[in-house]
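1. Need a 3D model of the sequence below.
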Amino acid sequence: MLNNLIIFVLAAFVGTEVLTKVPQTLHTPLMSGANAISGITVVGALVAAGMTTDPWSTWIGFGALVVATINVVGGFLVTDRMLKMFGKEEASPASVGAPQTNGTAE
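-> Predicted coordinates:
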């Protein structure tokens, strides 16, 4: 139990240090990688929930599955929003029917 706690604390510390030093241009690829890791967590939760015969362990595995799924879906939604910020802007409805001018007064 103590070994698991030490590993958890070290992982939290290293993760915090790494994430605070990531440049802003790399946040989108980092989010995609985190979503992939969360997908692995979903598979692990399915395996953990299915391999036990104890009802409490099954419910804990189901809870882990729900939380990991929420994390994956939320991560993909945030990543999609971030990628849309880099895409082309759509024309506003007011400018669709407006005549094209070269910027000079007539």
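
2. Every contact and neighbour count from this point should use C-alpha atoms.
-> OK.

3. who does the one helix or strand Arg81 maps to touch, helix- and strand-wise?
-> Per DSSP states H and E: Arg81 is located in helix 55-85. If contacts are counted by 3 or more C-alpha pairs under 8 Å, 6 or more residues apart in numbering; DSSP states H and E, helix 55-85 sits against helix 27-50.

4. this one as well, want them side by side:
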Amino acid sequence: MEPITLLTVVVLAIFVGFEVVSKVTSKLHTPLMSGANAIHGIILVGAIIVAGQAGDPWLLAIALLAVVLATANLVGGFVVTDRMLEMFGGRKPARPPAGDAAKGEQP
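-> Okay, here's the model as predicted:
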């Protein structure tokens, strides 16, 4: 494929992805993030396999970069999912101050 064709596909994918994700209601974000995390895990495994079989130093460097980026994407997805799940949880009761409140001790 020509580079201009590849660039056109990437730009269109960015626009379509932005439009699709921005239209999703907040109740569906957590299940969609969980599914996306599963896909990112598969991408990470593929990047590790490619890095393990790389013979050319340039290919190895690109594969290791793919492993780093896929790992960051996977971890970030789990962090965002965890924060969204905290939003749906109830409020936690306030913690009492440190020290024994019954004896009147100060921390």
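
5. matching residues in the first structure for stretch 15-33 of the second structure?
-> Mapping stretch 15-33 of the second structure onto the first structure (TM-score structural alignment) gives residues 13-31.

6. picking that back up, now the helix holding Arg81 of the first structure: which residue numbers in the second structure?
-> Against the second structure, helix 55-85 of the first structure falls on residues 57-87 (TM-score structural alignment).

7. And the helix holding Arg81 of the first structure against the second structure, how far off on average?
-> In the superposition against the second structure, helix 55-85 of the first structure averages 0.9 Å from its aligned positions (mean C-alpha distance after the TM-score superposition for the first structure).

8. Next, the buried residues of that helix.
-> Within helix 55-85 of the first structure, the residues scored as buried using 16 or more other C-alpha atoms under 10 Å are 58, 61-62, 64-65, 68-69, 71-72, 75-76, 79.

9. Columns distance to Val43 of the first structure on top of those, output as JSON lines?
-> JSON lines is the format used below for these (distance: C-alpha to C-alpha, whole Å):
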{"residue": "Thr58", "distance to Val43 of the first structure": "14"}
{"residue": "Gly61", "distance to Val43 of the first structure": "11"}
{"residue": "Phe62", "distance to Val43 of the first structure": "11"}
{"residue": "Ala64", "distance to Val43 of the first structure": "10"}
{"residue": "Leu65", "distance to Val43 of the first structure": "8"}
{"residue": "Ala68", "distance to Val43 of the first structure": "9"}
{"residue": "Thr69", "distance to Val43 of the first structure": "10"}
{"residue": "Asn71", "distance to Val43 of the first structure": "13"}
{"residue": "Val72", "distance to Val43 of the first structure": "12"}
{"residue": "Gly75", "distance to Val43 of the first structure": "16"}
{"residue": "Phe76", "distance to Val43 of the first structure": "17"}
{"residue": "Thr79", "distance to Val43 of the first structure": "21"}
